[in-house]
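Participant: one predicted model, sequence on top.
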Amino acid sequence: MPKEYHRLVRHNENEILFLAVELSVLAAVSPTSLHLHAEGLRGTGKTSILRAARDVLPSITRIVNCIYNCDPAAPHCPEHRGLGQEDVAALGQERIAMPYLEISHSAKMATVVGSLDLKRLTDKRAPEAAMLPGILAQAHRGVVFIDEINRLADTNPEIADVLLDVMGTKPGRLQIEEAGLPRVELPVKVTVWAASNPDEDPGPLDGIRRQLSDRFDLSVGVKRPSDTRVLAQILLLGDEAHHSARQVAPRANAKRTEAVAPPVELPPPMVDVVANLFVEFGLESIRAAESILVAARMHCVRREARRVELSDICTGASLALRHRVAPEVLSEILAQLRQKGQGASSAIPHRQQGSLPRDAMPEPTKTAGGLFSRLREVFKEPASIARVPSVGTYTPEGNVSALQQTYDLRAMGSAEPALGDSPVVAPPLPAKRLADVPVATRVQTEEDLCKR
C-alpha cells in the first residue's frame, strides 16, 4: 500500500528533501519548473517521499480528453495547436490530477518518446497512421520520476540523451520520429524528479553523465535517521497515535498550489547577490544561478511572502549548488550569504533581515555584464535558514570507499591548482625501449604484477 505524504515521518536527515519537494511542486504550476535529484544510501526513504508526493500535486485544466494535456489557453499538440479560441471552447475543458509518470529501467525509447499508434493503424473502420505519445509527452505540465537514475544513465544512454533535451531548456523540447510519418516536435514542460544510490555501481551521477547532473536544479542528500525515537515512529507508521501533528503542514502547503503561485517581487539587489556569487566563485553553469533564483522565489511563496529576501537566496543556494561545487566552496558561499544578512540587519534596523538596498551592494564586475539581464529575463512575471542539514557532497556512512574519494576529488575540479602553478617533476630514469628491458623484469599480466 503506498504511503501518504502527510503521514511520512520528518526528521533532521530528510527534512531538506521535504523542503525541496514542496518548492518543486510550487514551481510546477509556475512558468519555470525545478528539477530535483535526491541522493543517499538505499533504504533512507528517498523513493518513498518522491512517490508519496504524488498525493499533494495540484490539479490542472486541459482540453477534454487531450492525451498531451494541452492547456486551453495555449494548445501545443499536433491535434490542437492550430485551433482558435472558439474551436477550443467548443471542445470543452476538464480538471485532472497533475500527471505523475515513472520511467523504469526496462523502458524502451518508443515508450519514453513515442511511437506509431498501432491501434489506430489497425482500426478496420477508419485506419490511419498516427503517433502515440510516450511518457514524456503525456507528462506535459506534470512530473516524471526516475528511480536509480545513475544506473539508467549508464545502461540506457539513449534515454539519458532524451532527458538532456527535455531538461535543457524551459520549456524543453521533444522530437518524435517514426518511419513513414512526418517528424513531430513538441514543447514540453516536465518536472523531473530522480533518486540514486551513489555508493553503488555504477557510481554517482556526477561521474557518469556530468551534463545530466547539471540539468537538475536542486540536489539534496538524505541519510538514515540517527534518533531511535524517530526510527520507532517510522516503524509504527501505520498507527495513527504515533503521527506528529506537524506532518499535516505539507498537505496544507500543497493546497496553495491549486492556484497559480502569486507574483513575487525579485528585488534587483537579490539578483546582484547571485550574479556576484557566480563571478566570485566561478560557478561552472549559468543554469546554477538561474536555479538559485527560481528556488528562492518558490521558497518565498512557500512562506507566504511577496518579496524575495536573502534568507530565500540562502535556501536556494544550498539546494542548487550542492551537486555543482565542492563542499568547502558551498560552505563558504552560505557563510558569506549569512554574513551579508547579519550586516544588513544591523546596518538597516528598519528593514527585514536579508533585504539589502542596492547601494549597499558592491558594484558587479564587468565580466558579469550579460548575466544580470539574463537572470532578470527568467522572472518577467511579477524563516531564515540558520542551518541546512545534509548539504555538501554526499558521503556514505562509515569508511569512505576509493570510488567515493575519487568522486570527491573530481567534484573539487574548480579548486585544483592551475596547470602553470603545478610543479613539474622529471622521471627518475630515462624511458627504455621494450627490447632493452630484460624479459625477467617484464610485467605482462595482472598475475605477474601480484607476484611482485
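Facilitator: Structure received.
Participant: please make it C-alpha for all contacts and neighbour counts, starting now.
Facilitator: Fine.
Participant: quote the end-to-end distance of stretch 254-263.
Facilitator: 17 Å (CA to CA, to the nearest Å).
Participant: report the buried residues of it.
Facilitator: By neighbour count, with 16 or more other CA atoms under 10 Å as the criterion, the buried positions of stretch 254-263 are 254, 256, 257, 261, 262.
Participant: and the helices in the stretch 301-450 of the chain?
Facilitator: 310-320, 327-347, 369-377, 402-411, 446-451 (DSSP state H, counting those that start in this stretch).
Participant: hey, what's the angle from the fourth one to helix 327-347? Just curious.
Facilitator: In other words, helix 402-411. Calculated by axes from the mean of the first three to the mean of the last three CA atoms, to 10 degrees, helix 402-411 forms an angle of 50 degrees with helix 327-347.
Participant: hmm, back to that, I'd like the buried residues of stretch 254-263 as CSV, with secondary structure and distance to residue 104 appended.
Facilitator: Below are the buried residues of stretch 254-263 laid out as CSV (DSSP: H, G, I helix; E, B strand; the rest coil; distance: CA to CA, whole Å):
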residue, secondary structure, distance to residue 104
254, helix, 26
256, helix, 31
257, helix, 28
261, coil, 31
262, coil, 35
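Participant: out of the residues you listed, the closest to residue 309 would be?
Facilitator: For residue 309, the nearest member of the buried residues of stretch 254-263 is residue 262. The distance, counting by CA to CA, is 16.0 Å.
Participant: do you have the helices of the stretch 51-200 of the chain handy? List them.
Facilitator: Using DSSP H, counting those that start in this stretch, the helices of the stretch 51-200 of the chain run over 85-91, 109-113, 118-121, 135-138, 149-155, 157-168.
Participant: buried sites along the strand or helix carrying residue 212?
Facilitator: Per DSSP states H and E, residue 212 falls inside helix 210-215. Across helix 210-215, burial judged by 16+ other CA under 10 Å covers 212, 213, 214, 215.
Participant: put this next to the previous one:
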Amino acid sequence: MGQPFPFSAIVGQEEMKQALLIAAVDASIGGVMVFGDRGTGKSTAVRALAALLPPMSANVGCVYACDPATEQQWCADCRARSEHTALKAHRIPVPVVDLPLGATEDRVVGALDIERALADGVKAFEPGLLARANRGFLYVDEVNLLEDHLVDLLIDVAASGENLVEREGLSVRHPARFVLIGSGNPEEGELRPQLLDRFGLSVEVRTPTDLGARVAVVRRRDDFERDRTVFIEHWKKDDDRVRRHIVKARARLPAIGVPDSALERAAQLCMSLGTDGLRGELTLVRASRALAALAGDAVVGDDHLRRSASMSLRHRLRRDPLDDTGSTARVERAVAQLFGPGTAA
C-alpha cells in the first residue's frame, strides 16, 4: 500500500477530523460514523489518521497483535506460549482494515478447517478481517449497504470486544477490539438504528461550496499525486505536531476531571432532546473529556460539552413528526437553550 495523504494537509472537514482525533485519544468512545457526499475525503482522513499514530507494541508472532502490557486481554495462543517462554515484543504500525461490501462471513470472522479437525484432531483456524483489525481501525465504506447478517455480527463484536467462531461443535474465541469507522451516503439508504447507535460519534461532511477551499483541495491532491515524497515531507512537521498532540492527550486523559456540574449538563441536554437510554450521556461525557485532554484542560467544562454535542447526539434522536428540522439543527438549538448563545460544533 502506498503512503497515505497527510492528515494535516486535509482541507476543511473540521468536524470529521475532530471526531477522528477524539476516537484516537479514547478508543472506548465507540468509533465514528461519517455521512456525506462521495469524494469528500472520508477514507483519506481515516487512513491519514492511522498513519499519524505512533507504532504500537505487540507480541512477536501473534496474529492478533496482542498488547504485551495487557496480559488479561491476550489471545489463547499468547497465553499458551507464555507458559513455556517469555514473549518478545516489537513495534508495528496501527492496522487499518477495510471491510468490503461483498465480503463473506468467513472472510470477516475467520474460518475453521473442519476437515483437518476431523482427520488430524487439530483445531485449524484461518483468522479473518476482525482479527487483523484488533487494536486498530476497521473501516467500512458504504456501511449502510452492508448485508444484515454482517451488521448483526459487527454489533455483537463491537459490544463484546471478542470474536467467537463456531462451526460443527468447534469454536475459537479471539480478541477483536477496534475503532469502528463507517462512512456512507444517506441518499443510498439509511443505516439500521441498531448499528448506528453503536457508533460513538456521527459527523456530516459536505462538498465544499467555498471557491478557495475547492481550489486548495484540488491543488493539494494534484501535488500529492505528482510527487508523494516531496508532498509528504512538506507536511511532515505538521503531522509530527498532531502526533505529539495525540500522545500527550492520551497521557492526560486519565487525570481529566468530570465535575458533577458537567454530568448534570450532559444529562439535561439528553433529556431535552429525548435520547433513548444513557449511551448518549456517556458518549457526550467521554468525547468532552477527550476534547479537554486535546486542549490541555484539567476538567470538562461547558465549552467541551458544547463542541462535542452534535457529533455525540445527532444520530440518537427520535424522529419528531411535528419538527421537520434536521437532527443537527435540533441539537444546536437545544445546546443554545441550555448553554446560551454560541456555536454548538
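Facilitator: Here it is on my side, so go on. Not measured: the values here are computed from a predicted model.
Participant: now the TM-score, please.
Facilitator: Laid over one another, the chains give 0.83 as their TM-score (TM-score structural alignment, normalised by the length of structure 2), with 322 aligned residues with a CA RMSD of 3.0 Å.
Participant: nearest to residue 111 of structure 1, out of the helices of the stretch 301-450 of structure 1?
Facilitator: Here helix 310-320 is closest among these (CA to CA), at 30.4 Å.
Participant: give me the mean deviation of that closest one from structure 2.
Facilitator: Once fitted to structure 2, helix 310-320 of structure 1 is off its aligned match by 1.3 Å on average (mean CA distance after the TM-score superposition for structure 1).
Participant: re earlier: quick one: contacts of the helix holding residue 212 of structure 1?
Facilitator: With CA atoms under 8 Å, 6 or more residues apart in numbering as the test, helix 210-215 of structure 1 has contacts from 35, 160, 163-164, 167-168, 205-206, 285, 287-288, 323-324.
Participant: do the same with stretch 8-25 of structure 1
Facilitator: 33-36, 38, 46, 49-50, 53, 57, 191, 218, 220-225, 230, 233-234, 237, 243-244, 247, 250, 253-254, 257, 295, 298-299, 302, 319, 388-390.
Participant: residue 127 of structure 1 contacts residue 118, correct?
Facilitator: No - applying CA atoms under 8 Å, one finds residue 127 of structure 1 not in contact with residue 118, separated by 9.5 Å.
Participant: the strands in structure 2, which residues?
Facilitator: 32-36, 56-59, 89-92, 96-98, 110-112, 125-127, 137-141, 162-167, 170-175, 179-184, 201-205 (DSSP state E).
Participant: nearest to residue 7 of structure 2, of those?
Facilitator: strand 96-98 (14.7 Å).
Participant: residue range for that closest one in structure 1?
Facilitator: Aligned by TM-score structural alignment, strand 96-98 of structure 2 falls on residues 100-102 of structure 1.
Participant: off-centre distance for that stretch?
Facilitator: When distances are taken as CA atoms, centre = their mean, to the nearest Å, stretch 100-102 of structure 1 is centred 16 Å away from the chain's centroid.
Participant: and stretch 257-266 of structure 1, by the same measure?
Facilitator: In terms of CA atoms, centre = their mean, the centre of stretch 257-266 of structure 1 is found 20 Å from the chain centre.
Participant: over to stretch 208-224 of structure 1?
Facilitator: 6 Å.
Participant: now stretch 257-277 of structure 1
Facilitator: Using CA atoms, centre = their mean, the offset of stretch 257-277 of structure 1 from its chain centre is 18 Å.
Participant: got the end-to-end distance for it?
Facilitator: 30 Å.
Participant: residue 41 of structure 2 maps to what in structure 1?
Facilitator: Checking TM-score structural alignment: residue 41 of structure 2 goes with residue 45.
Participant: which residue sits closest to the aligned partner of residue 313 of structure 1 in structure 2, ignoring its sequence neighbours?
Facilitator: Structural correspondence for residue 313 of structure 1 with respect to structure 2 (TM-score structural alignment): residue 305. For residue 305 of structure 2, ignoring the flanking residues on the chain, the nearest one in space by CA to CA, 6 or more residues apart in numbering is residue 288 at 5.4 Å.
Participant: show me what that neighbour lines up with in structure 1.
Facilitator: By TM-score structural alignment, residue 288 of structure 2 lines up with residue 296.
Participant: just residue 30 of structure 2 next, same as before
Facilitator: Matched by TM-score structural alignment, residue 30 of structure 2 corresponds to residue 34 in structure 1.
Participant: for residue 203 of structure 2, same thing?
Facilitator: Under TM-score structural alignment, residue 203 of structure 2 pairs with residue 220 in structure 1.
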